[in-house]
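Enquirer: Sharing a model that was predicted from the sequence below.
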Amino acid sequence: MRNYKRISERKPMTEAILREARELIDNGVSVRQAAKAVGFHEATLRKRLKEGKGSENLGRFRAVFSHAQENEIVQHCKNLDKRFYDLTIKPLRFLLYSYAERNHIRHPFKPGNQLAGRKLHERFHEEKSVILTDASENQHCQKNGI
């Protein structure tokens, strides 16, 4: 999963899309026309209607944290930054690991070193704009008593 990037332009059929298709069918629209209206193939819609639920993810890879959990972690990191607690790479990785453990979230992290993966912390740094400081800057400040 380290370098996995989704190539397909397919989208998952969410519960909202499935509900919309059911409403169209209940209003007298054919399954084929309802499938065209929601943007899915007819066979896919029939299959999802038969199962009674949509699928939220595609493929075997899944996110460790939901969007709400990620936003909560980002807010926590920003609060730490406001209190002048500079996060480096290792404390952020430990924070992500401990958050997953305390909330009983299934994760692929190794329990031996108690750190989240490198790609996850890179994603938090790049996409979520979590501010990380260089470890040498922290050591310089500690030596000078700042």
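Expert: The structure has been received and is ready for your questions. For clarity, every value in this text was computed on a predicted model and none was experimentally measured. Numbers count the residues shown, from 1 in each chain.

Enquirer: drop to CA atoms for contacts and neighbour counts, all remaining ones
Expert: OK.

Enquirer: just checking, what's the longest helix in the chain?
Expert: In the chain, taking DSSP state H as the definition, the longest helix is helix 67-82.

Enquirer: how far does it sit from the chain's center?
Expert: Centroid separation for helix 67-82 versus its chain: 14 Å, with CA atoms, centre = their mean, to the nearest Å.

Enquirer: ok, now which ones touch T14?
Expert: Neighbour list for T14: 54-56 [criterion: CA atoms under 8 Å, 6 or more residues apart in numbering].

Enquirer: From these, which land in helices?
Expert: Taking DSSP H, every one of the contacts of T14 sits outside helices.

Enquirer: Considering those residues, which possesses the most neighbours?
Expert: Neighbour counts for the contacts of T14, by other CA atoms under 10 Å, peak at G54, which reaches 18 neighbours.

Enquirer: does that residue really touch E20, like I thought?
Expert: No. If you go by CA atoms under 8 Å, G54 and E20 don't touch, sitting 11.7 Å apart.

Enquirer: how far away is the residue lying closest to E15 once chain neighbours are set aside from V38?
Expert: Closest residue in space to E15, ignoring its immediate chain neighbours: G54 at 5.2 Å, by CA to CA, 6 or more residues apart in numbering. Relative to V38, G54 is positioned 13 Å away (CA to CA, to the nearest Å).

Enquirer: Which helix or strand contains A37?
Expert: Assigned by DSSP states H and E, A37 falls within helix 31-38.

Enquirer: take a look at this one as well, against the first:
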Amino acid sequence: GKWSTRDMLEAVRKVRDHELSIRQAADRYNVPKSTLERRITNKNKIVKEDEKYLGRFRQVFSEEQELEIMEYILEMEKRFFGITYTELRKLAFDFASVNNIVNNFNKETKMASKKWIYGFLRRHTNISLRKPEATSYARATGFNKKAVRSFQES
């Protein structure tokens, strides 16, 4: 299921401060009871604000950082510059490097892994990557009768 890191941290804090039971905290903060129990008994390393562990893998970017990447992609799409899988993999690598984010991306190819991109796209279903095609001037400027008439008159 989906749960936020902030909710997990808050649930752990409430249980450790004896304000809520594990079951109450799991219900209130919508986090898995078994995961919360592990966090409390320190069987798992306590999750930091910007980390969420899924098995042995750690999500590279925080929710806010992924939102920033997503907004950039959507802005590029608005400007008729679609982004390819390879470009997104390079973008993720550069974003991690510039922001000193610990990652296991390929240092030789300077790209994020295919597993990362599939996870990113699974988390952000409103993004669709494609091979961008050159946008014609007519399409970009709104090729319509008014535009044609104004072009012919000039």
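Expert: Cool, got the structure. Only a predicted model underlies this, so the values are computations on that prediction, with no experimental measurement involved.

Enquirer: TM value for the aligned chains?
Expert: After superposition, the two chains reach a TM-score (TM-score structural alignment, normalised by the length of the first structure) of 0.63; 119 aligned residues with a CA RMSD of 3.4 Å.

Enquirer: ok so, going back, give me the distance between the residue nearest to E15 of the first structure and A116 of the first structure.
Expert: Applying CA to CA, the value for G54 of the first structure to A116 of the first structure is 30 Å.

Enquirer: what's the closest non-adjacent residue to the spatially most central residue of the second structure?
Expert: Centroid check for the second structure by CA atoms, centre = their mean gives E66 as the closest residue, at 2.9 Å. Closest residue to E66 of the second structure apart from its sequence neighbours, by CA to CA, 6+ apart: F120 at 8.0 Å.

Enquirer: Tell me which residue of the first structure matches up with that neighbour.
Expert: By TM-score structural alignment, F120 of the second structure lines up with F124 in the first structure.

Enquirer: what residue of the first structure matches up with K131 of the second structure?
Expert: Going residue by residue (TM-score structural alignment), K131 of the second structure aligns to D134.

Enquirer: Could you pull up the contacting residues of its match?
Expert: Contact partners of D134 of the first structure, counting by CA under 8 Å, 6+ apart, are T88.

Enquirer: if you go through the second structure in chain order, where are the helices?
Expert: Counting by DSSP H, the second structure has helices at residues 5-16, 22-29, 33-40, 63-78, 85-98, 114-123, 137-141, 145-153.

Enquirer: Could you export the ones you listed as JSON lines, including distance to K107 of the second structure?
Expert: Shown next, in JSON lines, are the helices of the second structure (distance: least, CA to CA, whole Å):
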{"stretch": "helix 5-16", "distance to K107 of the second structure": "28"}
{"stretch": "helix 22-29", "distance to K107 of the second structure": "38"}
{"stretch": "helix 33-40", "distance to K107 of the second structure": "33"}
{"stretch": "helix 63-78", "distance to K107 of the second structure": "20"}
{"stretch": "helix 85-98", "distance to K107 of the second structure": "9"}
{"stretch": "helix 114-123", "distance to K107 of the second structure": "14"}
{"stretch": "helix 137-141", "distance to K107 of the second structure": "37"}
{"stretch": "helix 145-153", "distance to K107 of the second structure": "49"}
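
Enquirer: so which of these gets nearest F105 of the second structure?
Expert: Closest approach to F105 of the second structure among these (CA to CA): helix 85-98, 6.6 Å.

Enquirer: That closest one corresponds to what range in the first structure?
Expert: On the first structure, the counterpart of helix 85-98 of the second structure by TM-score structural alignment is residues 89-102.

Enquirer: That stretch against the second structure, how far on average?
Expert: Comparison of stretch 89-102 of the first structure with the second structure after fitting gives an average deviation of 0.7 Å (mean CA distance after the TM-score superposition for the first structure).

Enquirer: gap between that stretch and the chain center?
Expert: How far stretch 89-102 of the first structure lies from its chain's middle: 15 Å, per CA atoms, centre = their mean.

Enquirer: Residues in contact with that stretch: which ones?
Expert: Contacts of stretch 89-102 of the first structure (CA under 8 Å, 6+ apart): 65, 73, 106-107, 109, 114-118, 121, 132-133.
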